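A.B. asks: okay, predicted coordinates and the sequence, questions at the end:
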Amino acid sequence: MPDMPTPPDVTVEILSGLTARQKTLPAKLFYDEAGCALFERITRLPEYYVTRAENALLARHAGEIAEKAPIGAALVEYGAADESKAVSLLDAGTRAFTAYAPVDIAPGALAAIVARMRISHPAIPVLPLVADFLQPLSLPASFSDKAAFGFFPGSTIGNFRPEAVHRFLGHVRDTLSGQAAPMLVVGTDLRKDESVLVPAYDDAEGVTAQFNLNILSHVNAIAGADFDLAGFRHRALWNAHEGRMEMHLESLSAQTVTVSGTRIAFRRGETIHTEDSYKHTREGFLALAQGAGWRSGGFWTDPDGLFGMHLLLG
């Protein structure tokens, strides 16, 4: 496979977040090798309905979604932790995809995708892109003669605040514009009762807590930090006003942590806000997309109405 460039240095971003009034860490740092493995465990938990609902949606509607793509298009998947959802589209319908470009910040996950795809789909060229897909990016030159069909499954777009949704969707329009008008299928977790939402982010087995705490291990590794994971605890809460689940890491005592030579003080009870997960209504998300220059080309949901996928047309 082609050499994979190292993702851009995020130390400045880490320090900016940890020195803000409300301390934060970028959610993309969840997904080192250990974080990816923990998230895979989360997707199989009884409380975590999202993956089951999305799989049910794809089982029922993958053919319809794939039929919307231009014939011979390249499938460009944003945030490709594995290829299973893309394969649902690659194998569906009669409009054959002729290339696959998984985009993610984790080189290890992309290398594993390439290895598996060589066996399962040897006829489909796969060119992974190691990139922070929140930033502008360019498709490989070998895709220049193909229409690009964007795919952003899961509920990752729920991690973005409205202004970040606008920026991301603008970048995607620029990336996918080429041989045909840009098209993007994006997954959204739909609004539902707090009694369903909170357990999905605070499971009885504690896997989500491990996942949240692991972000500190990742920061230790990439930013020369000395976080003691035992000094923090996982918190999950529903913010009804903002329409989002929030994950935080709460400091259990007054303590000082060093990050890349910078000393950062924590008060007891102070939190690092690690993730937002917005729960969108169909109409609310479409309004966001329209504000970024997209229009609706279709919408699908699972049988229980828990999860939705929008087809956006640029």
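C.D. replies: Received it, and whenever you're ready, just let me know what you need.
A.B. asks: every contact and neighbour count from this point should use C-alpha atoms.
C.D. replies: OK.
A.B. asks: quick check: the residue nearest to Ser88 when sequence neighbours are not counted vs Gly187, distance?
C.D. replies: The spatial neighbour of Ser88 that comes closest, neighbours along the chain excluded (CA to CA, 6 or more residues apart in numbering), is Ala62 at 6.1 Å. From Ala62 across to Gly187, the span is 13 Å (CA to CA, to the nearest Å).
A.B. asks: again with Leu249
C.D. replies: From Leu249 to Gly187 the distance is 27 Å (CA to CA).
A.B. asks: so for these two, which sits in the more crowded spot?
C.D. replies: Neighbour count, other CA atoms under 10 Å: between Leu249 and Gly187, Leu249 has more, with 26 against 23.
A.B. asks: how about that one, what does it touch?
C.D. replies: Leu249 makes contact with 212-213, 232-235, 271-274, according to CA atoms under 8 Å, 6 or more residues apart in numbering.
A.B. asks: ChimeraX command to pick out the buried ones of the residues you listed?
C.D. replies: To isolate the buried members of these in ChimeraX, using 16 or more other CA atoms under 10 Å:
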select :212,213,232,233,234,235,271,272,273,274
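A.B. asks: what is the neighbour count of Pro8?
C.D. replies: If we define neighbours as other CA under 10 Å, then Pro8 has 10 of them.
A.B. asks: likewise for the one 3 residues further on?
C.D. replies: Thr11 is flanked by 15 other residues according to other CA under 10 Å.
A.B. asks: let me see the contact set for the residue nearest to it when sequence neighbours are not counted.
C.D. replies: Leaving aside its sequence neighbours, Thr11 sits nearest to Ala223 (CA to CA, 6+ apart; 5.7 Å). By CA under 8 Å, 6+ apart, the contact list for Ala223 reads 11, 259-260.
A.B. asks: put this beside the first:
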Amino acid sequence: MSAEPLEIYLEEQDLGRGLREDVRAGLTSTPKWLPPKWFYDARGSELFEEITRLPEYYPTRAERAVLAEHADDVAELTGAKTLIELGSGSSEKTRLLLDAFTRHGELGTFVPLDVSVSALRQSTEQIAAEYPGLRVRGVVGDFTRQLDRLPTGGRRLVVFLGGTIGNLLPVERAEFLNSMRSALEAGDWLLIGTDLVKDPGVIVPAYDDAAGVTADFNRNVLRVINRELGANFDPESFRHVAVWDPEHEWVEMRLRAERPTRVRVLDLDVEFAAGEDLRTEISAKFRPEGIAAELAAAGFARQAFWTDPAGLFGVSLARAD
């Protein structure tokens, strides 16, 4: 069975408008910031896939270990008929869940949602070929904006992997989880991956690897802005920095100006002092009781919590009340 035609709710002009709005807001703020979603053009996606294979980058391996151990539990507990994946990318780890549901014979439809038309078209065709009995409906959309576009009906399981929820500020997380609950019916399920609080000596190298791949990935956001908005950033004049914030228990990725710099972007002249930081990502780390409380506040009751053997990464399974 071939994948169904993509359902597109996010057009190129929507992405362009969003980029302009974010760049204007972030570069005129104090301190300056940019959201991490603009890392991911084709080159950025390639770099991130490379990051996930680095020895320092434990989250992908740890989450995969959890799913390998507990995918059958997820299938048995939820009995889901429809699996929806947010920010699906290549859906590599999700295949562990698809395999488990195939063994249990319950799943009928897989719905990956992603902002990238090209990535989604490739992954949906591959999955449709690998799982010929499965209906595959790719949705092009932004999980912070298009949750109301999720297919309805049947017993649904929404999957949000990779610790991506940690890229949202606390108020953004609350808004996302509340929107997620509003999009679901009582009895539907949410499976969510969260990186856990641990020794910063383990965490920080995952965002500042010795080979410099993460540094190249971080600077890629400047290349995206140059290409899409005609800006004149010199990416090599910004140094990649990863900082652990113990108060908020998150890592901040920043780009630090090596010298005084003026950048022309949109109709702005943006000044950077030597040593000034541009924050490009936060990656919050969680405590098990904390994520349970955030889920409960949004109307989800956590039914299971699993970690990898080293306790690096947690996966929560919650039911919509």
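C.D. replies: Nice, I can see it. It should be emphasised that the depicted structure is a prediction, and the values quoted were computed from it without experimental measurement.
A.B. asks: what's the residue nearest to Ser88 of structure 1 aligned with over in structure 2?
C.D. replies: Matched by TM-score structural alignment, Ala62 of structure 1 corresponds to Ala71 in structure 2.
A.B. asks: hmm, its match is touching Lys93, no?
C.D. replies: No: between Ala71 of structure 2 and Lys93 there is no contact under CA atoms under 8 Å: 10.3 Å.
A.B. asks: more crowded one of these two?
C.D. replies: Ala71 (21 against 18).
A.B. asks: check which helix or strand the more buried one maps to.
C.D. replies: helix 58-78 (DSSP states H and E).
A.B. asks: next one: that helix to chain centre, how far?
C.D. replies: Chain-centre distance of helix 58-78 of structure 2: 17 Å, with CA atoms, centre = their mean, to the nearest Å.
A.B. asks: in structure 1, what residues pair with stretch 247-254 of structure 2?
C.D. replies: Using TM-score structural alignment, stretch 247-254 of structure 2 pairs with 241-248 in structure 1.
A.B. asks: just the buried positions in that stretch, please.
C.D. replies: Neighbour-count burial for stretch 241-248 of structure 1 [16+ other CA under 10 Å]: 243-248.
A.B. asks: residues making contact with that stretch?
C.D. replies: Under CA under 8 Å, 6+ apart, the answer for stretch 241-248 of structure 1 is 191, 197-198, 201, 212, 234-239, 271-280.
A.B. asks: which residues touch stretch 45-58 of structure 2?
C.D. replies: 39, 59-61, 202, 205-207, 209, 213-214, 216-217, 312.
A.B. asks: what do you get if the cut-off is 10 Å, keeping everything else the same?
C.D. replies: With CA atoms under 10 Å, 6 or more residues apart in numbering as the test, stretch 45-58 of structure 2 has contacts from 39-41, 43-44, 59-61, 89-90, 119, 195, 202-218, 220, 312-313.
A.B. asks: next: stretch 146-153 of structure 2.
C.D. replies: 7, 9-10, 81-82, 84, 86, 109, 111-113, 137, 139-141, 143, 158, 176, 179-185, 188.
A.B. asks: also stretch 190-203 of structure 1?
C.D. replies: Residues contacting stretch 190-203 of structure 1 (CA under 10 Å, 6+ apart): 42-43, 45-50, 155, 158, 207-209, 212, 234-240, 243-247, 277-282, 285, 301, 305-309.
A.B. asks: check contacts around Ala304 of structure 2.
C.D. replies: 73-74, 77, 191, 292, 315-319.
A.B. asks: swap that for Arg167 of structure 1, please
C.D. replies: Arg167 of structure 1 touches 134-136, 160, 292, counting by CA under 10 Å, 6+ apart.
A.B. asks: which of the residues you listed are buried?
C.D. replies: 134, 160, 292.
A.B. asks: would a markdown table of the contacts of Arg167 of structure 1 with distance to Thr19 of structure 1 and secondary structure be doable?
C.D. replies: Listed next are the contacts of Arg167 of structure 1 as a markdown table, based on distance: CA to CA, whole Å; DSSP: H, G, I helix; E, B strand; the rest coil:
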| residue | distance to Thr19 of structure 1 | secondary structure |
| --- | --- | --- |
| Leu134 | 22 | coil |
| Gln135 | 22 | coil |
| Pro136 | 26 | coil |
| Phe160 | 20 | coil |
| Ala292 | 31 | coil |
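A.B. asks: now the strands for structure 1?
C.D. replies: For structure 1, the strands defined by DSSP state E occupy 23-24, 74-78, 99-104, 129-130, 148-152, 183-189, 232-239, 244-251, 255-259, 262-266, 271-278, 295-301, 307-313.
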